[in-house]
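Asker: Provided below are the primary sequence and the corresponding predicted coordinates.
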Amino acid sequence: MMEQKNLNWAVLGTGVIANEMACALQKMDKKLYAVGNRTYDKAVAFAEKYGVEKVYDTIDEMFFDDKVDIIYITSPHNTHYDFMKRALENGKHLFVEKSITLNSRELDEMIALAKEKDLILGEAMTIWHMPLYKELWCLVESGELGCVQMITVNFGSFKEYNMKNRFFNMDLAGGAMLDIGVYALSIVRSFMSEAPTDVLSQWRPSPTGSDEQATILLKNGASEMATVALSMHSKQPKRAMISCEKGYIEIMEFPRADKAVIVDAESGDRREISAGDTANALYYEMQDMETAVLTGDDSILKLSYSKDVMDIMTRLRKEWNMKYPNEIW
């Protein structure tokens, strides 16, 4: 039986995700306990908006507050590693926005530190938590559609060439891979029975040297294959297709999907599956995080999948020699 305890959440950052997180807590009939931000005035305004009890003068205060159970890190991903290390060293469970770290070295260190401190660490990857995917994984695992054969994923955004913003700025760890590729590779990993071992790619840099565009081919030991097409400067649908022996699953707007279409390979008959609600994406994430903390079982967070995805992204960037300033691989 799950221990009943009111867990106090603190959020680091006050951007879009932090606002969604505060709203998600309200849906859980809870209030956000505390907020910290590099700009104090923004933290104060955020606290006033959501009735947050505690505002920290400095971010470091958050890590030493005994009342904090879980910290949700929503700051830019190039800042995650340092914040994660300080939080874990001070006994805080951590939920971290994607991409959870910059590379595999950072993530492996943080996984080891969380284990050493007996703390829960999870990536706020919507795909791990949306009810639709939990139903679809069960459907695929049941064998009703036969074995997974091929997965195809597209994700493209048209971002103007503003080389100072986070999409292209190397100092902010810009590029398609860590911003949108992490979603595409996560859905691929979630429907593969084991991690890909064969990975091939092509890429095109932006004027800053960030990865503007890439195509990726993946294959695992079970001969399941995938293709991924990413772009930060050309629009594509957020579309995923999981092709099995007896039919295929098509998912539009896949990062926060709440419906999918299943097409029978022989008859062509189509049926729609609906589960959850796109608008509640962070609510599902945070419910799963609380379950993991209260039970001590982090399997629901799929951190091993986050590691597999990070290993692929790091491998590709190394092949491209696309290293961020001051990054240590």
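Answerer: Yep, that arrived. Numbering: from 1, shown residues only.
Asker: from here on, just use CA atoms for contacts and neighbour counts.
Answerer: Fine.
Asker: can you tell me the centre-most residue of the protein?
Answerer: Closest residue to the average C-alpha location of the chain: residue 125 at 2.5 Å, with Cα atoms, centre = their mean.
Asker: take a look at this one as well, against the first:
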Amino acid sequence: MKKQTVNWAIIGPGRIAKKFASGLKEVPGANLYAAASRSLDRAEAFAAEFEADKAYGSYEELVKDENVEVVYIATPHVFHYENTLLCLKNGKAVLCEKPFAMDTEQVKEMIAVAREKKVFLMEAMWTQFLPHFKFVMQLIQKGKYGKLKNLKADFGFHSPFNENHRLYNKSLGGGSLLDIGIYPVFTALSALGIPEEISAKAKLAVTEVDEECEMIFTYKDGIEAELHSTVGRKTPTTATFLFEKAVVTMNSRFHEPTTVTISTEKGEKTKEFGVTANGYNFEAAHVQEMLRKGKTESDQMTFEKSLQLIGLLDEVRRKIDLVY
């Protein structure tokens, strides 16, 4: 793909898709060409709102459109696997929302099909591409403040119980872990790698999904990552890194564009990153860069990292007896 304009399509035009479409407007050379939903009316409303050329009442129609080059999949978790395979088998590059799929076996098959078809595939873990997140990961890699000794990361908001809501519906992959707990887990993976031991406990809703999940990842030398997610109450939603010579905090709603506060014996300072868009633009721009280079795998959000991430989520689910 050498041309400057990239034709995007969106499957699943819901709340997250609207955020992505807004971010896409900030990406040079990005054109939101089409949207698809199982409801044509919904697809048409979304297309009108974001000035897309086409609206489809089925995903099958969308993937047959020769003008579609890359598809952003924003359907509920349980549909990521089948939606991704549909796109890949029809030669469409895919950026699929997190979690990539429901378990490791599904992710492995998605990757295998992408490789077989030689089509680009990436998990839409947008935090990976945000400037503040990259900044903190570089601090860790460079050892500027010494070794990382501890990590605490949480993500919580209050969603009143509703057995039919996606968050509490087991048939849609509900629960806090896959929806928001994935962000603390991803942060620990990025900062510290694969833990030697995982312990976890959860508070289950009556629908048998985790309303709240507490995790401890233990690494060599006694380093721990204390991770927490909940849809039952609002929490600070920060990520705090304890180094030998500093405490570094990704401030509230750390998974999206935010500031970073660094505290040392010399005092405290807060760094801003000048992000004016909503942040989804960074991952979309990366996908376009990969496509223009003829890549079929991201060099940042790699297949290996997605496999490691889903592997950690699978292990936590085993620990809390959460079976979908």
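Answerer: Looks like it arrived, so ask away. Note that the coordinates shown come from a computational prediction; the quantities given were computed from them, not determined experimentally.
Asker: give the contact list for the aligned residue in the second structure for the residue nearest to the centre of the first structure.
Answerer: Aligned by TM-score structural alignment, residue 125 of the first structure pairs with residue 125 of the second structure. Applying Cα atoms under 8 Å, 6 or more residues apart in numbering, we find residue 125 of the second structure in contact with 97-98, 283, 301.
Asker: buried among those? Make that a PyMOL selection.
Answerer: Only the buried entries of those go into this PyMOL selection, using 16 or more other Cα atoms under 10 Å:
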select buried, resi 97+98+283+301
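Asker: where along the stretch 51-200 of the second structure do the helices fall?
Answerer: Secondary structure of the stretch 51-200 of the second structure, counting by DSSP state H, counting those that start in this stretch: helices at 59-63, 80-89, 104-117, 131-142, 176, 182-192.
Asker: which residues touch the closest residue to residue 7 of the first structure other than its chain neighbours?
Answerer: Of all residues not flanking residue 7 of the first structure in the chain, residue 69 sits nearest, at 5.9 Å (Cα to Cα, 6 or more residues apart in numbering). Applying Cα under 8 Å, 6+ apart to residue 69 of the first structure gives the contacts 7-10, 92-93.
Asker: which residue packs closest to residue 269 of the first structure, ignoring adjacent ones?
Answerer: Residue nearest to residue 269 of the first structure in three dimensions, not counting chain neighbours: residue 263, with 5.6 Å by Cα to Cα, 6+ apart.
Asker: just the angle for the strand or helix carrying that neighbour relative to helix 131-142, thanks.
Answerer: Residue 263 of the first structure is located in strand 259-264, with elements delineated by DSSP states H and E. Strand 259-264 of the first structure and helix 131-142 are oriented at 20 degrees to each other (axes from the mean of the first three to the mean of the last three Cα atoms, to 10 degrees).
Asker: now the helices of the stretch 51-200 of the second structure in CSV, with mean neighbour count?
Answerer: What follows is the helices of the stretch 51-200 of the second structure, written out as CSV (neighbours: other Cα atoms under 10 Å):
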stretch, mean neighbour count
helix 59-63, 18
helix 80-89, 20
helix 104-117, 17
helix 131-142, 17
helix 176, 26
helix 182-192, 23
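Asker: now those as JSON lines including distance to residue 249 of the second structure?
Answerer: Output for the helices of the stretch 51-200 of the second structure, formatted as JSON lines (distance: least, Cα to Cα, whole Å):
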{"stretch": "helix 59-63", "distance to residue 249 of the second structure": "41"}
{"stretch": "helix 80-89", "distance to residue 249 of the second structure": "32"}
{"stretch": "helix 104-117", "distance to residue 249 of the second structure": "31"}
{"stretch": "helix 131-142", "distance to residue 249 of the second structure": "9"}
{"stretch": "helix 176", "distance to residue 249 of the second structure": "22"}
{"stretch": "helix 182-192", "distance to residue 249 of the second structure": "12"}
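Asker: which one of those helices lies nearest to residue 211 of the second structure?
Answerer: Among those, helix 176 comes nearest to residue 211 of the second structure, with 5.7 Å by Cα to Cα.
Asker: among the contacts of residue 69 of the first structure, which are located in strands?
Answerer: Among those, the ones falling in strands (DSSP state E) are 9-10, 93.
Asker: on that earlier part again, so the residue nearest to residue 269 of the first structure sits right up against residue 270, yeah?
Answerer: Yes. Here residue 263 of the first structure lies in contact with residue 270, judged by Cα atoms under 8 Å, at a distance of 4.6 Å.
Asker: so which of these two has more stuff around it?
Answerer: Just comparing residue 263 of the first structure and residue 270: by other Cα atoms under 10 Å the higher neighbour count belongs to residue 263, 19 against 13.
Asker: report the separation between that one and residue 231 of the first structure.
Answerer: 28 Å (Cα to Cα, to the nearest Å).
Asker: now swap in residue 225 of the first structure and tell me
Answerer: Counting by Cα to Cα - residue 225 of the first structure and residue 231 of the first structure are separated by 21 Å.
Asker: the more surrounded of the two?
Answerer: Comparing residue 225 of the first structure with residue 231 by other Cα under 10 Å, the one with more neighbours is residue 231, at 25 against 21.
Asker: which SS state does residue 19 of the first structure fall under?
Answerer: Following DSSP: H, G, I helix; E, B strand; the rest coil, we place residue 19 of the first structure in the helix state.
Asker: burial of it, as a residue count?
Answerer: Neighbours around residue 19 of the first structure, by other Cα under 10 Å: 16.
Asker: for residue 57 of the second structure, same thing?
Answerer: For residue 57 of the second structure, the neighbour count with other Cα under 10 Å is 17.
Asker: go on, residue 3 of the first structure?
Answerer: 10.
Asker: contacts only, for the residue lying closest to it once chain neighbours are set aside.
Answerer: Nearest residue to residue 3 of the first structure in three dimensions, chain neighbours excluded: residue 294, at 5.7 Å (Cα to Cα, 6+ apart). Residues near residue 294 of the first structure by Cα under 8 Å, 6+ apart: 2-5.
Asker: now do the helices in the stretch 201-324 of the second structure.
Answerer: So, for the stretch 201-324 of the second structure - with DSSP H, counting those that start in this stretch - the helices run 280-292, 303-319.
Asker: residues in contact with the nearest residue to residue 199 of the second structure once chain neighbours are set aside?
Answerer: Nearest in space to residue 199 of the second structure, with sequence neighbours left out and distances taken as Cα to Cα, 6+ apart, is residue 216 at 5.3 Å. Contacts of residue 216 of the second structure were listed using Cα under 8 Å, 6+ apart, and they are 198-200, 224-227.
Asker: go with 10 Å
Answerer: 151-152, 185, 195, 197-201, 224-228, 316 (Cα atoms under 10 Å, 6 or more residues apart in numbering).
Asker: ok, of the residues you listed, which come out buried?
Answerer: 151-152, 185, 195, 198, 200-201, 224-228, 316.
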